[in-house]
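J.: please find the sequence and the predicted model below.
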Amino acid sequence: MAGTAGVAVAATQFPFAKAKSAPARFTGYPFTLGIASGDPTSDSVVLWTRLAPSPLEGNGGMPDKAIPVQWEVAKDENFTQVVASGEELATYGDAHSVHAEPQGLQAGFEYFYRFKANGEISPVGRTKTAPSGPTSALAFAFASCQQYEHGYYTAYKHMSQEDLDLVIHVGDYIYEYDSNSYTASGGNVRANSNHEIVNLQDYRERHAQYKTDPDLQAAHQNFAWLVTFDDHEVDNNWAGNIPEEGMPLDFFARRRRAAFKAYWEHMPLRKALRPTGNAIQIYRRAQYGDLASFHVMDTRQFRSDQACGDGAKAGCDDRNNPARTITGAAQEQWLYDGLQASPAKWQILAQQVFMAQLDYTAGATETFNMDAWDGYRVSRDKLLDFIDTRKIANPIVITGDVHANWAADLLRDFRDSSSKILGSEFIGTSISTTGDGSDTGSAATLTENPWIKFNQSQRGYVRVSLDQNHCKADYRVVPYVKRPGAPISTRKSFVVEAGNPGLKDA
């Protein structure tokens, strides 16, 4: 995709086709939360917006009635070549969110789109369908962990100017805390509503607050996104039906239901993914021709409770319990089936928490994070065994959660550092969470875990370029986020060769 120049065209210059129904009136500009696209296929993409003239009010400043919203897709940003159009009803019960799904688009093609409601026209967005058949190259970025109070989203401003086909978000799109429960080093730089969010109105307000950020809006406006959640979209370190802090289970079930509803309302997700009760079908697959299969995972909703009371623990035998799972049986089988059947050169597992083994303590004592795959060792061993015995080619895991950049090889058996390398994992830092960060890592940790090749803790994202022979990851970092205007640079790059697993310096 090209850069951002020209995308924010004055859409009001170009009239829509006549609306199918008369508009219902409300006051104010409705597209304050921007526009987005997502879940691309070879002939379709989801177009998203939410009508919210007063975005931080519980109802977004909208009346309790359905509002018709027109949408258009064109081959050019002036909309002289409209190829699809339609109308959706934005309803009060879904926070006046819109999830339009144009069909019959060309594979691997760049399109422009816009919305109209109440006589107002949205900014112009740009998106791209997935390719089909032989595919020579693909570029995507992935990001995670964007606590609003901790810093500015400067990394998204730079991301929006990259040449990308896709953006993947692997979790912690919002944070549920009040202003004082989890603060950045040196203090927060932006304010939230200053209460922990627990009900539907709370979650809607928090999502809306994040969506008002112009840099985040720019990244959504310029690229199709694939999204999945981690814990903070609901509650820190929740596991299945179990909350972190021992709240009553019936209360947590209602909280989870509210969180999933607000998440769907604010993301470019298909109508079929609309939550049912307190469950949402978020694991799914995106196919990019014969080059890449994206297996978008959910390591929260079906996991067993963390072993040994959660946290970093030494000597926790329960992490080896074969009854415990991080994916649940159905998702595990879905993943295995998809890996086995995929025609693509690269298998991209987009997921939430550190998969490679990470021992935090030097010497004979081993300390592992019970919230990561280290706390679910049997699940990891089964996956790695499947990749090895079924000869799954070129697996790449992309991960967030830990607010630092890491790069690791995935070994057949982490108890033997000379074990067979099966694939690699790129772990991306946060967009803003914990504040500025620093250009430091832990040499002792790398020595203790020799399959880990890189560790650094500035903010940013990871840009990944694929072709039929190579996968290249560029760790893109900004030196600060506690004030706006930071420059971007590539701190480190790695290459993985198809058919020759293992990280190599680029």
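T.: Arrived safely.

J.: from here on, contacts and neighbour counts on C-alpha atoms
T.: OK.

J.: how far does the strand ranked longest in the chain sit from its chain's centre?
T.: For the chain, the strand with the greatest residue count under DSSP state E is strand 452-467. The chain centre lies 15 Å from the centre of strand 452-467; the measure is C-alpha atoms, centre = their mean, to the nearest Å.

J.: and for stretch 32-39?
T.: Centroid displacement of stretch 32-39 relative to its chain, using C-alpha atoms, centre = their mean, is 14 Å.

J.: measure residue 110 to residue 98 for me?
T.: Distance of residue 110 to residue 98, given as C-alpha to C-alpha, to the nearest Å: 21 Å.

J.: second one coming, line it up with the first:
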Amino acid sequence: MRPTHSRRAFIIRVASVSATLAAGGAMAEEDLKGFGSSGHPRRDGPVQFDFGVASGDPLSDRVILWTHARRRFTNLPVVMRWEVSTDATFRRLVSAGWATARSETGFTAKVDAKGLQAGRTYFYRFRTLFDVSPVGITRTLPTNDVQSVKLAVFSCSNYPAGYFHAYSEAVHAGAQYGVHLGDYIYEYPANGYASQDAAALGRTSVPATEILTLDDYRRRYAQYRSDPDLKQMHGRMPVIAIWDDHEIANDSFVTGAENHTEATEGPFAARVAAALRAYHEWMPIRTPDRTDLKKVYRSFDFGNLLSLHMLETRLLGREEPIELLDLVNPVTAAASFAAFTSPSRQMLGDEQVSWISQRMYESDATWQVFGQQVLMARMEFPVSILRALNPADTSPEAIAAGAQAVNDYLTAKATAALNPALLTPLQQALLNPQTNPKLGYNLDAWDGYPAAREVLLGTAAALGKRVVSLAGDTHNAWYSDLALLDGTKVGEEFATPGVSSPGLEAALSALSPAQTTSIFRGVIDTLKFCDTYRRGFLLMTFTQQAAQGQWYFLDTVKSKNYTVAQDYTATFEA
């Protein structure tokens, strides 16, 4: 029996059809076949757009539009009309077409809306005969003489760790475009990393197991995309995204990952295939090469102001990380150091290096911006400190030994700055790179691939380019110089704090944030600013004169009541 409908529902539907006609989008008889006969859609149940809408990968004349659409009572495909308008009432359509959400794509649908004008703001939506998605706002890229662009930079959004307030705050801060540098989801089970408060927050991971299969990854994306702050951000600005490791498995590289055991979890290649298929389904990303979903490196030109190059640093070229303990252990140090410093050691892979070199050569923009996952600036500590500081050992004795090693090095450094003649033999040894070399404390970052970093930055320097690196991964905020091994400054790095994942305040819980900051700032010469204990986002404003970073910090991600502060700004002049 055909279901009955209230008068109110009938009026809403009549108004919906009338709006379509008024917008010049009247459906032809042939088009109606996609929806079935007039009585059928309600038998299948209303179409639900539970995860809102999103846009991404904007170009000057097009943008990717995304939604998830599913009927309440069936798994039948959902045929939709998508519409782009210059006004929120959709009376002036500038682009429209058809899309289908099917079970084969997890009921997601993406289209490349073309025929748009550069540097314009548009409204968009998806609709069936009776049901309409939320309305989204998107923007195309500007061309020619561009004076200013605002980018909100995000990383490390861990659903069970806390609320995603940073996403909605970026909307309030006036960002025009979003840049997500990875760890959009996390792969751990419900009782895994940073989940101790999940039940109390109502944010327990789904599925409860670690995600391995395509269905697992789809369900995890669905949970994250249900977050209201994330939906608001996606609905208000186009996002340019790249994955890091947790979209697959922790500390991923070409042939494996720290958090993957083939004996019990199956081939790593199968997990990568499932993870990347889900990523391309659920993210508003243009897929450059459908035969190889790993190839997502791509560029976005904002006129003559900046070229944003999104780099893939996990699955295309990255060799297996070398363990820090193997470099500082006298037994394994020689062999490990030889592999570590090898000029052929890869991070991006030859093909991607050739691509980014060509893109920088061709670009005449004021700023060359690397949108990539991990810290590119050198975050190196002397071995004397690395041997003493062990985050896994928080005993009083270990803490005291670490503090002493830090104090000894900083005292020697201060003495050398004031009066080198006063240095003792022990202090001279601490400052001698031959007897006390410096190594990155995190070799999963570019510090673990020094030759690859030198090639990339050296290429930029040879081309005379002004470089800005945007980075995530660490959950903390950093601002540093980018320099070659000989000390030549090539650019600066602005690193965003995590949206919700805990930072160094958790790993170095025995130290106060002030002490941690003092250690990092004291030891690392190229480091200009860091915040090691708060979550938030980075707002980058590019002009022809400067690249300015503003860090926004939240006082908590554990409560729906919070405050946000913008209390540090850094400027890199052109």
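T.: Noted; the coordinates are in hand. The structure displayed is predicted, hence computed values, not measured ones.

J.: would you pull the TM-score for this pair?
T.: Once superposed, the chains reach a TM-score of 0.89 (TM-score structural alignment, normalised by the length of the first structure), with 475 aligned residues with a C-alpha RMSD of 2.3 Å.

J.: residue 110 and residue 98 of the first structure: which is more packed in?
T.: It is residue 98, of residue 110 of the first structure and residue 98, that has more neighbours when counted by other C-alpha atoms under 10 Å, with 31 against 19.

J.: corresponding residue for the more buried one in the second structure?
T.: Counting by TM-score structural alignment, residue 98 of the first structure corresponds to residue 109 in the second structure.

J.: mind listing what's buried in stretch 321-328 of the first structure?
T.: Across stretch 321-328 of the first structure, burial judged by 16 or more other C-alpha atoms under 10 Å covers 324-328.

J.: what of stretch 82-99 of the first structure?
T.: For stretch 82-99 of the first structure, burial by neighbour count (16+ other C-alpha under 10 Å) applies to 82-92, 94-99.

J.: quick one, helices of the stretch 101-250 of the second structure?
T.: Listed in chain order, the helices found in the stretch 101-250 of the second structure under DSSP state H, counting those that start in this stretch are 165-172, 198-201, 214-225, 228-236.

J.: let's have those in TSV, adding distance to residue 284 of the second structure and mean neighbour count.
T.: TSV is the format used below for the helices of the stretch 101-250 of the second structure (distance: least, C-alpha to C-alpha, whole Å; neighbours: other C-alpha atoms under 10 Å):
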stretch	distance to residue 284 of the second structure	mean neighbour count
helix 165-172	16	22
helix 198-201	27	15
helix 214-225	12	21
helix 228-236	9	22
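
J.: nearest to residue 137 of the second structure, out of those?
T.: Each of those has some distance to residue 137 of the second structure by C-alpha to C-alpha; the shortest is helix 228-236, at 4.8 Å.

J.: any chance of a markdown table for the helices of the stretch 101-250 of the second structure, columns distance to residue 475 of the second structure?
T.: Putting the helices of the stretch 101-250 of the second structure into a markdown table (distance: least, C-alpha to C-alpha, whole Å) gives the following:
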| stretch | distance to residue 475 of the second structure |
| --- | --- |
| helix 165-172 | 13 |
| helix 198-201 | 18 |
| helix 214-225 | 18 |
| helix 228-236 | 18 |
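
J.: out of the ones you listed, nearest to residue 554 of the second structure?
T.: The closest of the helices of the stretch 101-250 of the second structure to residue 554 of the second structure is helix 165-172. By C-alpha to C-alpha, the value is 7.6 Å.

J.: the first structure: matching residues for that closest one?
T.: Under TM-score structural alignment, the counterpart of helix 165-172 of the second structure in the first structure spans residues 154-161.

J.: ok, residues contacting the matching stretch?
T.: 3-4, 141, 215-216, 218-220, 222-223, 431, 459-461, 477-478, 481, 484-486, 488 (C-alpha atoms under 8 Å, 6 or more residues apart in numbering).
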